[in-house]
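Participant: With the sequence up front, the predicted model follows.
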Amino acid sequence: MTDQLNAREAGAAVDPEAAASAAHTMTVVADDATRRGATHHVSETEAFAASATAAADAADPGTQDATLRGPWDRWVPEGPARTWVNWLSVAVSIYLLISAVNLIGGGFKAATGDQAEQLFAFASNPIVALMVGVLATAATQSSSTTSSITVGLAAGGLPLEIAIPIIMGANIGTTLTNTLVSIGMIGNKEDFRRAFAAATVHDFFNLIAVAILLPLELMTGYLETLSGLLANAFSSVTGLDTGRADLIGTATEPIENAMAAATSGVPAPWGGILMIAVGIALILFSISFVGKVLKVLMVGRARRVLHTAIGRGPVSGIASGTVVTALVQSSSTATSLMIPLAGSGTFTLRQVYPFTIGANIGTTVTAFLAALGLSGANASFGLQVALVHLLFNLSATVIIFGLPFLRPVPVRAAQWLANRSAENKSFAAMWVLGVFVALPGLLIAGTLLF
């Protein structure tokens, strides 16, 4: 009995950072094994499985239980009750996280009024239209909203040559949300490194997609042509009643309404700015808290079950991202939910990567359903824009993820930026402000001036 107690005390003395470092080392070894497996013609799925297994077994579960301490350990006795409290706190933290994202979007709308939608009036050429898509989506915190607005404008006569780059810009702008979410783990260098890499892999994938497909579209018009053919095939089903239950919006509406009521007496734009500040504070709190709890929960069987559901391989990862995003009707929400899992070490960057690609595909469902509900002479143009969104994301998946020499580029770029940002937080600030604010704003302003 004494030996058991001594052993437990010795395990409890292990530095959690050392355990995390050991897990990180094993992940690197697993990645090396993956590369060697590719040389010996090991399948991609087997490589993912090997990586997942190595990550899960990096430390003995019993040791993890002994060394990792959750926020409730002091208050709730060990046993099933503590497990239930931990899982309940994860659910509440995720609810607060999603509510915080919606608060930021609502705050931007309150602070800017109709100016976000008025941005579309500046879309005079494809490059400016691309930047309008980035800024509008960053302001509304929803690519689905930007896509739906663009669908309506296309049905009202917006040229497709302008609508298509706006859709591409929306894909870039939507990645701001999970980048902001990753900042919630900035207090722990290694957690932030993993979380920021998981967030920015989405940035780099979409930036590369636009860099390849926008010039291709301007030269060939293949998206406009192919979407037109498909729109004609679907033209008989427009004008449908596509009323959809927005489960996420309904669930988080009470917090947004309460905050809107609390700031109703504050003059514009300060009421909206206050909502944004509260949203950011909620993100920082919820991500920090859920990260600590997940480190305790995501061991043993729970970790293996989650890896089986999402992290078994590229195909299952893309499928999971597509389905989850289609259900919650927001790629921002779906990818943001992966950030604490990545930051806590539950998933590796190579496992998060396919999920984010699937989220790109799943988010097109919202605009497609909105287009099916249009009626009138120009309804087919709205449907065509929605199909462009789908075809663009499918093309990006086939080209970037399908070509072996392009597939690792977003991962390597995200790792490079995350390493720099973990050592110097100004890199993260410059990335966010540069990509999502300064560059789009300067290009639009330059067009207006010259």
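Facilitator: Cool, got the structure. Residues are numbered from 1 along each chain as shown.
Participant: From now on I want contacts and neighbour counts done on CA atoms only, so please keep to that.
Facilitator: Noted.
Participant: center of the protein - which residue?
Facilitator: The residue lying closest to the centre of the chain (CA atoms, centre = their mean) is T335, at 2.8 Å.
Participant: quick one, what contacts it?
Facilitator: 178, 199, 355-356, 359 (CA atoms under 8 Å, 6 or more residues apart in numbering).
Participant: Now it: which helix or strand?
Facilitator: helix 331-343 (DSSP states H and E).
Participant: next SSE after that helix?
Facilitator: Downstream of helix 331-343, the first helix or strand assigned by DSSP H and E is helix 349-362.
Participant: Would you mind getting the angle between the next helix or strand after that following helix and helix 331-343?
Facilitator: Scanning forward in sequence from helix 349-362 by DSSP H and E, the next helix or strand is helix 364-372. Angle, helix 364-372 to helix 331-343, by axes from the mean of the first three to the mean of the last three CA atoms, to 10 degrees: 170 degrees.
Participant: Report the next helix or strand after helix 364-372 in sequence order.
Facilitator: helix 379-396.
Participant: Can you list the neighbours in contact with that next one?
Facilitator: 147, 150-155, 160, 163-164, 167-168, 209, 213, 223-224, 227-228, 230-232, 235, 238-239, 360-361, 364, 367-368, 371-372, 374.
Participant: With stretch 216-223 instead?
Facilitator: Against stretch 216-223 from outside (CA under 8 Å, 6+ apart): 224, 388, 391-392.
Participant: one more structure, for comparison:
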Amino acid sequence: MGANIGTSTTSTIVAMGQITKKEEFRRAFAGATVNDVFNWMTVVVFLPLEAATGYLYYLTKAILASVEFPKSREKRKSLQLLNTLTKPLSNLFVQLDKGVLSDIAEGKEGASQKSIIKQCCKWKYWTNNSSFPRMYSNTTYFDNTSSLHMDDGSTKICITKCNYMFASVSWSDTTVGIVLLIITLILLSACFFTLVRTLYSVMRGQILAIVRKFINSDFPGIFRYLTGYIAILIGTGITMTIQSSSVFTSALTPLVGIGILSMERMYPLTLGANLGTTFVAIIIALSQNADDMPIAFHVALCHVFFNISGVLLYYPIPMTRLPIRMAKFLGNKTARYRWYSVAYLLVLFVILPAVVFGLSSISRIALVVVSVPLIIILLCIAVINILQTKRPDVLPVKLKTWKFLPSWCRSLEPYDKVIKQICCKCCKQK
């Protein structure tokens, strides 16, 4: 569930590349956040439901009971198409020690203290220590760098050091990770900026009108209702092919920004991307050895049915497609207050997860005591807002508007003024 939320941040960051043009930014941010909103709303509903009933666990367990797994202990190679293209380039920047990662995942003692950055790319084993080459006879023995004594009495020695950008630096894993994240975001922004510029130069005049009409048009007659479901299947198929929902949804975001793709078409494509990325987990689960395959397959199926549950809840009935309306609301807000996009990312993807993690680390009771009243207040505000718009006659006079509250409680204008003053002072402008 957390992975679903986290993977949606990429397209939101990409949307900020169009922040200089108000209308484009409004559409792009709405198109990007429709994935965020869908994932958040799905988690809000199904996380408590899973905690209370365990329906995902028991449903997938029942399915697994009817599946016969292979007896062979041989590990199969999973089909990872995108990895084949990207691995040669990514290996120039950093390489990870999968053995250490496996040890950490299995909870082996001391594994978390080791570096996951790979130092040695080729080892050689000697079963008889007396047969060591003379050049290795006085080697200092330490793990993952020079040589290592094995449990069976043999010794392995590193004969080829890895050669990549971060191989010779003495930084910690965290520092390397932060630097790689920054490099990735810069490259990602540059790629999508180039994509937008290219689309601008190609999609002009009549060509733009034709492409927009073709992409956003519905099937004729009685098949009109199936258009969205076909879009879901297209999104699923493309994501299964490229094996990355972030890449697919991030590529669609600029198209929404420049007006080629409508929000109503973006939404089912996004849902398809969410479904497609779950089948990637199934492919990887099927590549495990016989001992690991059942639990890996169990986790993958939970991911599949979680996303299917979200699609069934928020798509088939038009009035339940709340993520579209909420994303448009966010797009309008960010078009008026540009800083709102940064605040949105920080609050939803940094501050809120950190607070929830901190409270849950203290105790589950602390999390419930803080979150339940907050959720009730937010629900009351949402209900009053709806009644103010559709049935103001049923509300007391005081609640027909929010004017009885101070301005900082009902409007972003006070915050906007402060932020503008700070920005102007930083830029030394009036």
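Facilitator: Noted; the coordinates are in hand. This one's a predicted model, so the numbers in the text were calculated from it and none came from an experiment.
Participant: about what we covered before: so which of the contacts of helix 379-396 of structure 1 are in helices?
Facilitator: 147, 150-155, 160, 163-164, 167-168, 209, 213, 223-224, 227-228, 230-232, 360-361, 364, 367-368, 371-372 (DSSP state H).
Participant: mean per-residue distance, stretch 248-257 of structure 2 to structure 1?
Facilitator: Following the fit onto structure 1, the mean deviation recorded for stretch 248-257 of structure 2 is 1.2 Å by mean CA distance after the TM-score superposition for structure 1.
Participant: In structure 1, which residues correspond to that stretch?
Facilitator: Alignment of stretch 248-257 of structure 2 against structure 1: residues 334-343, by TM-score structural alignment.
Participant: Over in structure 2, tell me which residue corresponds to G279 of structure 1.
Facilitator: Under the alignment (TM-score structural alignment), G279 of structure 1 maps onto T184.
Participant: what's the burial count for that match?
Facilitator: Residues near T184 of structure 2, counting by other CA atoms under 10 Å, number 12.
Participant: part of a helix, is it?
Facilitator: Yes: under DSSP: H, G, I helix; E, B strand; the rest coil, T184 of structure 2 falls within a helix.
Participant: ok, back up a step: what angle separates the helix holding T335 of structure 1 from helix 349-362?
Facilitator: 170 degrees.
Participant: Of the ones in helices among the contacts of helix 379-396 of structure 1, keep whichever come out buried.
Facilitator: 147, 150-155, 160, 163-164, 167-168, 209, 213, 223-224, 227-228, 231, 360-361, 364, 367-368, 371-372 (16 or more other CA atoms under 10 Å).
Participant: And V196 of structure 2? What does it align with in structure 1?
Facilitator: That one, V196 of structure 2, aligns with G291 by TM-score structural alignment.
Participant: so how far is T220 of structure 1 from its match?
Facilitator: Using CA to CA, to the nearest Å, G291 of structure 1 is found at 46 Å from T220 of structure 1.
Participant: the more surrounded of these two?
Facilitator: Taking neighbours as other CA under 10 Å, G291 of structure 1 and T220 compare with G291 leading, 25 against 11.
Participant: From A414 of structure 1, how far off is the aligned partner of F306 of structure 2 in structure 1?
Facilitator: In structure 1, the residue paired with F306 of structure 2 according to TM-score structural alignment is F392. Counting by CA to CA, the gap from F392 of structure 1 to A414 of structure 1 is 22 Å.
Participant: Contacts only, for the nearest residue in space to K71 of structure 2 that is not next to it in sequence.
Facilitator: Among residues not flanking K71 of structure 2 along the chain, A290 sits closest, at 5.9 Å (CA to CA, 6 or more residues apart in numbering). By CA under 8 Å, 6+ apart, A290 of structure 2 lies in contact with 69-75.
Participant: If we use 10 Å, what do you get?
Facilitator: Applying CA atoms under 10 Å, 6 or more residues apart in numbering to A290 of structure 2 gives the contacts 69-76.
Participant: Next: V437 of structure 1.
Facilitator: Contacts of V437 of structure 1 (CA under 10 Å, 6+ apart): 131, 134-135, 138-139, 173, 431.
Participant: That one matches what in structure 2?
Facilitator: Residue pairing (TM-score structural alignment): V437 of structure 1 is matched to V350 of structure 2.
Participant: the strands in the stretch 51-200 of structure 2, which residues?
Facilitator: Assigned by DSSP state E, counting those that start in this stretch, the stretch 51-200 of structure 2 shows strands spanning 120-126, 147-149, 155-161.
Participant: Would you reformat the ones you listed as TSV and include distance to I375 of structure 2 and mean neighbour count?
Facilitator: Output for those, formatted as TSV (distance: least, CA to CA, whole Å; neighbours: other CA atoms under 10 Å):
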stretch	distance to I375 of structure 2	mean neighbour count
strand 120-126	51	15
strand 147-149	54	18
strand 155-161	54	18
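Participant: Select, out of these, the one closest to V256 of structure 2.
Facilitator: Set against V256 of structure 2 and scored by CA to CA, these come closest in strand 120-126, at 44.2 Å.
Participant: Structure 1: matching residues for the closest one?
Facilitator: So strand 120-126 of structure 2 sits over no part of structure 1, by TM-score structural alignment.
Participant: orientation of that strand relative to strand 155-161 in degrees?
Facilitator: 150 degrees.
Participant: quick one on the thing from earlier: state the distance from the residue nearest to K71 of structure 2 to Y57 of structure 2.
Facilitator: Taking CA to CA, one finds A290 of structure 2 at 21 Å from Y57 of structure 2.
Participant: now swap in S102 of structure 2 and tell me
Facilitator: 24 Å.
Participant: Ok, T160 of structure 2 next?
Facilitator: On the measure of CA to CA, T160 of structure 2 and Y57 of structure 2 end up 45 Å apart.
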